[in-house]
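# Quick one, fold the following:
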Amino acid sequence: MLNPELLQYLRDLLDQARACADPEATAMTLATVSGDGRPHARIVLLKGIEADGLRFYTNYRSAKGEEIRAHAEVALCLHWKHLGEVKAGGVQVRVEGRASRLHDDESDAYFSTRPRGSQIGAWASLQSQTLPDRAAFDARVADYEQQFAGKDVPRPPHWGGYRVLPDVVEVWHGREFRLHERRRWERFADVWRERLLYP
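The predicted model follows:
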């Protein structure tokens, strides 16, 4: 679990990023490892910072979902270039930890808040599989729109959330002349230790 001070610090940074000019403060790089050891990275959206970790949602059958299932150790990175000394690079947060699925009721609750078009898209997309042409995808969207016409769209069983419980959190504050500040927290069992790093 994140200790209360670190949890609040991360939430405060996210709130500050949302309040400034960043058009997508929750954009977060997720890095996973494939079965043959190749690293893969992509952008997902941060949907919460809780005591049990950072949360995001995706298709469990996607490439990232399959990689997490096989190897749950992941890395996350957020970059808020409009925070702090903007010309010096802003603020970067790096996280390393273990991903695990959220409970179905948590995924259901979040799914119910998504726009209907996004809900339909979660059913229609065979994420990461080969798509023969755009018309095939459009046809699947139309099929699910018809299937759920006049009804609430339920969460697909293959779609839901993950939490990443950190072992390491590093926050980098850009400073002029590259005299940056780096703060690193590492978890040993349930004890978090903080130290500074040379930039």
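# hey, let's count contacts and neighbours off CA atoms from now on
Noted.
# What lies in contact with stretch 61-73?
Residues from elsewhere that reach stretch 61-73 (CA atoms under 8 Å, 6 or more residues apart in numbering): 32-35, 58-60, 74, 96-100, 126-129, 158-159.
# Of the residues you listed, which count as buried by neighbour count?
By neighbour count, with 16 or more other CA atoms under 10 Å, the contacts of stretch 61-73 hold 32-33, 58-60, 74, 96-100, 126-127, 159 as buried.
# With distance to residue 40 and secondary structure as extra columns, can I get the residues you listed in JSON lines?
Formatted as JSON lines, the buried ones among the contacts of stretch 61-73 follow (distance: CA to CA, whole Å; DSSP: H, G, I helix; E, B strand; the rest coil):
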{"residue": "32", "distance to residue 40": "5", "secondary structure": "strand"}
{"residue": "33", "distance to residue 40": "6", "secondary structure": "strand"}
{"residue": "58", "distance to residue 40": "15", "secondary structure": "strand"}
{"residue": "59", "distance to residue 40": "16", "secondary structure": "strand"}
{"residue": "60", "distance to residue 40": "16", "secondary structure": "coil"}
{"residue": "74", "distance to residue 40": "10", "secondary structure": "strand"}
{"residue": "96", "distance to residue 40": "15", "secondary structure": "strand"}
{"residue": "97", "distance to residue 40": "16", "secondary structure": "strand"}
{"residue": "98", "distance to residue 40": "16", "secondary structure": "strand"}
{"residue": "99", "distance to residue 40": "15", "secondary structure": "strand"}
{"residue": "100", "distance to residue 40": "18", "secondary structure": "strand"}
{"residue": "126", "distance to residue 40": "19", "secondary structure": "coil"}
{"residue": "127", "distance to residue 40": "15", "secondary structure": "coil"}
{"residue": "159", "distance to residue 40": "20", "secondary structure": "strand"}
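# Quick check: the farthest pair among these?
96 and 126 (28.2 Å; CA to CA).
# Wasn't residue 119 part of a strand?
No. Looking at residue 119 with DSSP: H, G, I helix; E, B strand; the rest coil, it is helix, so not inside a strand.
# Compute the number of surrounding residues for it.
The number of residues packed near residue 119 is 20, by other CA atoms under 10 Å.
# Before we compare anything, build this one as well:
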Amino acid sequence: MAISDIRRQYRLCTLDESQLTDDPIVLFERWLKDVIEAEVPDPTAMTVATVAKNGQPSQRIVLLKDVSAEGFVFYTNYGSRKAQELADNPKVSLHFPWFFMERQVRVSGVAHKMSVAENARYFLSRPKDSQLAAIASHQSKPIAKRELLMAQFSQLKEKFTKGEIPVPDFWGGFRIVPHQIEFWQGGENRLHDRFEYNLSASGDWQIQRLMP
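A predicted model of the protein is given here:
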């Protein structure tokens, strides 16, 4: 079968005005709850798209760690490619690919670094091996072979056999404060339902239906 022949119909459900909420975060939380309850793999996985100084976009998958009226939160190494690009251009796009539910959510916003206290609180809540991995890996930097990374991890594990692991100053979170959120529900015959929320200057969310 040719790639161009791969297709399917989207028939699970529709999205109309009666299902919308005034605040898109409320609708997002409902959809996220649906995905979690459906036991979709990696329900909090999202694509984070950033742009380099030369205008080249870059994407990667990270895990959403919090969502509230304040925004969407993820954590990373501040020396990573994504963090460096956000330092130069804090405008960011998030994408939640919930294809098992025939749904997608797209978020456009601005990245803000989390506070030291917020970083520490989350870091210390992580499993110990995850804490050590965050210190062992100089994210996005070249490495000759995997064995070097594993050796660094083992050394740190031996060093911190007992006691609390210090929170690294090169690691922390970003909160994406959204100004646009789109909800996409797959529809039969490619007649998808799309609703876009845009934040107005007064702080209210304006909603419009988009053509599929």
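# Let's verify the residue of structure 1 most remote from its centre: helix, strand, or coil?
In structure 1, counting by CA atoms, centre = their mean, residue 150 sits farthest out from the average C-alpha position, at 31.7 Å. What three-state DSSP gives for residue 150 of structure 1 is coil.
# Structure 2: which residue goes with that one?
Counting by TM-score structural alignment, residue 150 of structure 1 lines up with residue 162 in structure 2.
# gap between the equivalent of residue 174 of structure 1 over in structure 2 and residue 27 of structure 2?
Counting by TM-score structural alignment, residue 174 of structure 1 corresponds to residue 186 in structure 2. Noted for residue 186 of structure 2: a distance of 16 Å to residue 27 of structure 2, by CA to CA, to the nearest Å.
# neighbour count winner among these two?
The neighbour comparison of residue 186 of structure 2 against residue 27 (other CA under 10 Å) goes to residue 186, with 23 against 15.
# Skip the chain neighbours and tell me the closest residue to the more buried one.
Counting by CA to CA, 6 or more residues apart in numbering, residue 186 of structure 2 lies nearest to residue 192, which is 4.7 Å off, once chain neighbours are set aside.
# Residue 76 of structure 2: what's it in contact with?
Contacts of residue 76 of structure 2 by CA under 8 Å, 6+ apart are 83, 171-173.
# Walking through structure 2, point out its helices one by one.
24-37, 81-88, 116-125, 128-136, 146-159 (DSSP state H).
# burial of residue 150 of structure 2, as a residue count?
Here the number of neighbours of residue 150 of structure 2 (other CA under 10 Å) works out to 14.
# ok, now residue 38 of structure 2?
12.
# To which residue of structure 1 is it aligned?
That one, residue 38 of structure 2, aligns with residue 20 by TM-score structural alignment.
# unless I'm mixing things up, its match is touching residue 82, no?
Yes. Using CA atoms under 8 Å, residue 20 of structure 1 is in contact with residue 82, at 6.6 Å.
# What separation do you get for the residue nearest to the spatial centre of structure 2 and residue 107 of structure 2?
Structure 2 has residue 46 as the residue nearest its centroid, 3.8 Å off, counting by CA atoms, centre = their mean. To residue 107 of structure 2, residue 46 of structure 2 is 10 Å away according to CA to CA.
# Aligned counterpart of residue 121 of structure 2 in structure 1, please.
So, by TM-score structural alignment, residue 121 of structure 2 is matched to residue 109.
# and its match, what does it touch?
Counting by CA under 8 Å, 6+ apart, residue 109 of structure 1 has no contacts.
# so residue 103 of structure 2 sits right up against residue 43, yeah?
No. Contact criterion CA under 8 Å: residue 103 of structure 2 and residue 43 do not qualify, at 11.9 Å.
# The two: which is more packed in?
Using other CA under 10 Å as the criterion, residue 103 of structure 2 and residue 43 rank with residue 103 on top: 24 against 19.
# Spit out the contact partners of the more buried one.
So residue 103 of structure 2 contacts 97, 183-186 (CA under 8 Å, 6+ apart).
# nearest to residue 147 of structure 2, of those?
Scanning those for proximity to residue 147 of structure 2, where the rule is CA to CA, the winner is residue 97, at 33.2 Å.
# Counting neighbours, what do you get for that closest one?
18.
# And it, what's its match in structure 1?
So residue 97 of structure 2 corresponds to residue 79, using TM-score structural alignment.
# Confirm for me that that match is in contact with residue 92.
Yes. If you go by CA under 8 Å, residue 79 of structure 1 and residue 92 touch, sitting 4.4 Å apart.
# how deep is residue 117 of structure 1 tucked in, by neighbour count?
11.
# Look up how far residue 152 of structure 1 lies from it.
Taken as CA to CA, the span from residue 117 of structure 1 to residue 152 of structure 1 is 12 Å.
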